[in-house]
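# Show me how the following folds:
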Amino acid sequence: MVGLELENRGSCNGLGEGAGGQSSEEDVIFEQWVQDIRSELVTMKGRTEAEKQLYNETLNRAILGYEEDRGKLLAVIHDLVSKRRLTGRPPRTSGYTTLPEAIFAEIIGMNVLELVLKHKEGLEEIQVVGRQIFEVRGGNAIPSAYALPSVRELERIQQNLVLFNNDTLNPRKRWAEVVLRDGSRVTMTGFGFTAEPTLTIRFYTVKRFDLAILASAELATMNHRMEQLIRCLIHSYFNLVVIGPTNSGKTNLIKAIIAEMDHNERIITIESRFELNLKRDFPYKNIVEYEIDEEDPRHSGLQAFKLALRQSPKRICHAEIRDEDANLYVRACTRGHEGSITSVHVSELEDVPDAITDMCMLDGRGMDPLRLTKRITAFVTQIGMEMAVVHGKRKIVRIVEYRYENEEVCVTELAVYDKSTEDWKFPGKLSQPASRKISKADHEGHALLMKLGFIEKEGE
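The predicted structure follows:
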């Protein structure tokens, strides 16, 4: 990267040691130079808030391996070294032959993570625990061929990231996060909060969101028959719920669904941290995005929902239903905000209505759980989708319709992925109420679903 090559796994690891494990005078001087230039980089900010944000973004992107930004920072460090008239060679343990490169590696470099970043194609996450490194590709975490030389090196990288964001990671605050404008996110924890320091870099890799792309042979998240079903469900304003483990593709599916919605319909998103970034990906849509903080009553999920419901939303996209705001989301879905979508953290689609009921009951109000489950099944969880990683590919493994009959939740499987045949089966059909809802909202879609076998033909 920008001409910097690691000569061994121990390079870029801070102070070198002389004979007997003692730091040499050259090492001490080099460390002082590093601290001085690091301080100057921190203070070299623009005059306006926008300029400061852009500068911090450049520093962060340089640390995270973005070539253009690394080149800019290396040039800045070259200038600073020249202006200060620093001379001499870097410590032998740094692995570099020029002083600017050695200083760059200490301030900006990520040690052996540099080698991981050289193969960024298909790289979704880098996960570091202590010295151990995992690479996430295709939704699967696999041990990296590299390991950090020491836990101290991980802590150095952490401190550089928080320093350039005016944040802290210390015994009083043992975690920090960095979010880049392109959606990439860095989450860090320190000793005392986790058993070992951790660093998770989640890259923003997807640029286009479209049901047809997810149904392509390359991605095979669904097939074209399922694509038509989901498109019709969106146009007919069914309330949808998505489940699946981390990195299974839930966010990409939700975005592909939102891409299909009418551009002029007001969509409101409520998240504990901005991850969907819909306005960035769909700048032409009528979207209002809320980022909530449950520790601050003035900006909690409760307050966000209160304001959101006064902003004439057509659909509500709630990143994940949690205990605090379950009642509010249920209330929104039952008061006319059809076509909304959320995710729930459960293991099976069958557990979704009961899980949301349990969350609603936690607020202490005297509610009838059976009546509440009936309302949730009818108005909140009309259609459920389950995501999973199968043979390295993210797939919709189930699509179901929820109904409430005979005092219990009934689940009809509309699509199921069969691992033995590596294809989908379509065992069930939509209920009569669902068929009538589709016919009213999307007559052409109703005819298509009847042709595809999702709706019973008249007389059958």
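
# C-alpha from now on. contacts and neighbour counts both.
Noted.

# Spatially nearest residue to Ala176 (excluding sequence neighbours)?
Distance criterion C-alpha to C-alpha, 6 or more residues apart in numbering; nearest residue to Ala176, sequence neighbours excluded, is Met188 at 5.2 Å.

# and that neighbour, that one's in a strand?
Yes. Counting by DSSP: H, G, I helix; E, B strand; the rest coil, Met188 is located in a strand.

# max-length helix in this structure?
Looking across the chain with DSSP state H, the single longest helix is helix 25-43.

# Does anything pack onto that helix? Which helices or strands?
helix 99-107 (3 or more C-alpha pairs under 8 Å, 6 or more residues apart in numbering; DSSP states H and E).

# So which elements touch the helix it packs on?
Using 3+ C-alpha pairs under 8 Å, 6+ apart: helix 99-107 touches helix 25-43, helix 67-83.

# can you redo the ones you listed as JSON lines with distance to Glu289 and mean neighbour count?
Listed next are the helices and strands packed on helix 99-107 as JSON lines, based on distance: least, C-alpha to C-alpha, whole Å; neighbours: other C-alpha atoms under 10 Å:
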{"stretch": "helix 25-43", "distance to Glu289": "31", "mean neighbour count": "16"}
{"stretch": "helix 67-83", "distance to Glu289": "29", "mean neighbour count": "16"}
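
# so which of the ones you listed comes closest to Asn165?
With C-alpha to C-alpha as the criterion, Asn165 lies closest to helix 25-43 of these, at 9.1 Å.

# quick check: angle from that closest one to helix 67-83?
If you take axes from the mean of the first three to the mean of the last three C-alpha atoms, to 10 degrees, helix 25-43 sits at 120 degrees to helix 67-83.

# following helix 25-43, which helix or strand comes up?
Later in the chain than helix 25-43, the nearest helix or strand by DSSP states H and E is helix 49-63.

# compare with the first, here's sequence two:
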Amino acid sequence: PSAGLGAPLISPPLAPVKAGPPPAATLLATDNRRSESYYETKGTVFSALIEAIDLAQLARLDADAAREEIRDIVNEIIAIKNIVMSISEQEELLDDICNDVLGYGPLEPLLARDDIADIMVNGSGTVYIEVAGKIHKTGIRFRDNQQLLNICQRIVSQVGRRVDESSPICDARLADGSRVNVIVPPLSIDGPALTIRKFTKEKLTLEQLTRFGSITPEGGEILKIIGRCRVNSIISGGTGSGKTTLLNCLTRYIDDDERIITCEDAAELQLQQPHVVRLETRPPNIEGEGQVTMRDLVKNCLRMRPERIIVGEVRGPEAFDLLQAMNTGHDGSMGTLHANSPREALSRMESMITMGGFSLPSRTIREMICASVDVIVQAARLRDGSRRITHITEVLGMEGDVIITQDLFLYEIIGEDASGNLTGRHRSTGIGRPRFWERARYYGEEKRLAAALDAAEIADESLPR
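Now for the predicted structure:
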């Protein structure tokens, strides 16, 4: 018997299938048309297709030619077996089978849509998507858990990883940089759970974030100066708050002649500069050996003559190595971490270093953080689904045993409009000369910085109190 319709006939998908995205309404409705009889028909056609097709020859064709070949054979099978279907049902069946053979099965229509931020599959019968910050249930389903598992294995095998009972958790990425997490039974009770954080094909810029209201034009200008002037920055925020997007935006202002090295668990940063080296961690193999941790990567970076080191996500003892790098001539290094406020981000960095087994006094760790981190940019996802940059905060130094910070920009929530969307405003705190002023002057950016700070104060004065 077949291992499910998603069985990896050809290990790599030849290319994303160019099926046009169906309208949102179609996907958000419960899919009543996909009855058991539809899956039985599809199973019959699929089995006949496996017997009729030469997989070795199919693997040599490009995506479009392979798709046409499959369509021709499926049409013949439908005619020979006298399967009664309307033209639209036949087209739907053809698309489904092509997606199963060449791509990622039922996920293909969702991957083709550019408005989806997350795809969450909870077992074979339940698929949720996030659109515009809100989560919706779709009518997409898989034939069974085996088909879903086969598609998960196909995804992770693209980046040389595996997921099975002996290694049930896996992080991977799609060809377009979308981040994938898979957890399978026995850890996931109701069948494989697959989560895809999709990347938009169009790279977001600070100008677009300004248009969306995530930051004011003046705040955006200050972020550009922070990116350009090699200010050591940490981007802090909760899950799904837009940290990686914001990090991608900041890196656009790095000069083209700088050597940048990125370290990530699953490579998802999309840097535009010509001189970039991308490094990725590696999980242990089946014998439990060969693991390469984030700490190993950051330590190795220091021997690669980097000018900037960018860590996709700081979540453990690599925080110590990143701080060391920031403090030893690799100015302008950046990283993201999970925290709900700038103050909490500093505490989390301290606890990460402590948990890494470094027996350093608390004051020493704090002094190291102060000497290394210049700016914390806080991102947040609000309850209406909108994403805002809520703080641009400078780290000033120590007073006693406490780290002193000052906010340059803050976001204040004012209320809620008739549609349930939160209303708020960004305001400048009136700081006229931030701590990185001298660095901005060194890079010839002090006039732009002064103009942005002045404009922010004028804009703030015009706001209703």
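
# Overlay the chains and give the TM-score.
Counting by TM-score structural alignment, normalised by the length of structure 1, the TM-score of this superposition works out to 0.76. Behind it: 411 aligned residues with a C-alpha RMSD of 3.8 Å.

# what's the distance between the longest helix of structure 1 and the middle of its chain?
Relative to its chain's centre, helix 25-43 of structure 1 lies at 35 Å (C-alpha atoms, centre = their mean, to the nearest Å).

# buried set for the longest strand anywhere in structure 1?
The residue-count maximum for a strand in structure 1 (DSSP state E) belongs to strand 393-405. Within strand 393-405 of structure 1, the residues scored as buried using 16 or more other C-alpha atoms under 10 Å are Lys393, Arg394, Lys395, Ile396, Val397, Arg398, Ile399, Val400, Glu401, Tyr402, Arg403.

# Tell me the residue in structure 2 aligned with the fourth one.
It stands for Ile396 of structure 1. Ile396 of structure 1 maps onto Ile389 in structure 2, with residues paired by TM-score structural alignment.

# Now do the contacts for its match.
Ser214, Ile215, Val377, Gln378, Ala379, Ala380, Tyr411 (C-alpha atoms under 8 Å, 6 or more residues apart in numbering).

# Tell me which of these you also see in structure 1.
Retained in structure 1 (both residues aligned by TM-score structural alignment, their matches' C-alpha atoms under 8 Å) from the contacts of Ile389 of structure 2: Ser214, Ile215, Val377, Gln378, Ala379, Ala380, Tyr411.

# Those in helices, which ones?
Using DSSP H, none of the kept ones among the contacts of Ile389 of structure 2 sit in helices.

# Which residue in structure 1 aligns with Leu247 of structure 2?
Checking TM-score structural alignment: Leu247 of structure 2 goes with Ile254.

# Contacts for the strand or helix carrying its match next, please.
Using DSSP H and E, Ile254 of structure 1 sits within helix 250-259. Residues from elsewhere that reach helix 250-259 of structure 1 (C-alpha under 8 Å, 6+ apart): 206, 209-211, 230-231, 234, 242-244, 276, 278, 282, 341, 343, 387.

# Next SSE downstream of that helix?
Where DSSP H and E defines the elements, the next helix or strand beyond helix 250-259 of structure 1 is strand 267-271.

# Quick check: that following strand compared with structure 2, mean distance?
If you overlay the two and look at strand 267-271 of structure 1, the average distance to its match in structure 2 is 0.7 Å (mean C-alpha distance after the TM-score superposition for structure 1).

# who touches the counterpart of Ile267 of structure 1 in structure 2 in this structure?
Per TM-score structural alignment, the equivalent position to Ile267 of structure 1 in structure 2 is Ile260. Neighbour list for Ile260 of structure 2: His275, Val276, Val277, Pro306, Glu307, Arg308, Ile309, Ile310 [criterion: C-alpha under 8 Å, 6+ apart].

# How is the third one assigned, secondary-structure-wise?
I take that to be Val277 of structure 2. Going by three-state DSSP: Val277 of structure 2 is strand.

# what does it align to in structure 1?
In structure 1, Val277 of structure 2 lands on Val288 (TM-score structural alignment).

# just the last one next, same as before
Residue correspondence to structure 1 (TM-score structural alignment): Ile310 of structure 2 is matched to Cys317.

# would you say its match is within a strand?
Yes. Counting by three-state DSSP, Cys317 of structure 1 is found in a strand.

# isn't it right up against Ser343?
No. The pair Cys317 of structure 1 / Ser343 is not scored as a contact, 9.1 Å apart, by C-alpha atoms under 8 Å.

# The top strand by length along structure 2: which residues count as buried?
Criterion DSSP E: the longest strand present in structure 2 is strand 402-416. In terms of neighbour count (16+ other C-alpha under 10 Å), strand 402-416 of structure 2 has its buried residues at Ile403, Thr405, Gln406, Asp407, Leu408, Phe409, Leu410, Tyr411.

# what's the answer for stretch 243-259 of structure 2, then?
243-254, 259.

# got it, and stretch 340-348 of structure 2?
Buried residues in stretch 340-348 of structure 2 (16+ other C-alpha under 10 Å): Ser341, Pro342, Ala345, Leu346, Arg348.

# Of these, which belong to helices?
Short answer: the buried residues of stretch 340-348 of structure 2 in helices (DSSP H) are Pro342, Ala345, Leu346, Arg348.

# Make TSV from these and add distance to Ala66 of structure 2 to it.
Formatted as TSV, these follow (distance: C-alpha to C-alpha, whole Å):
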residue	distance to Ala66 of structure 2
Pro342	52
Ala345	50
Leu346	53
Arg348	51
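
# Could you check the angle the helix holding Ile254 of structure 1 makes with strand 267-271?
160 degrees.

# now stretch 237-245 of structure 1: which residue numbers in structure 2?
Going by TM-score structural alignment: stretch 237-245 of structure 1 matches residues 230-238.

# Okay then, goodbye and thanks.
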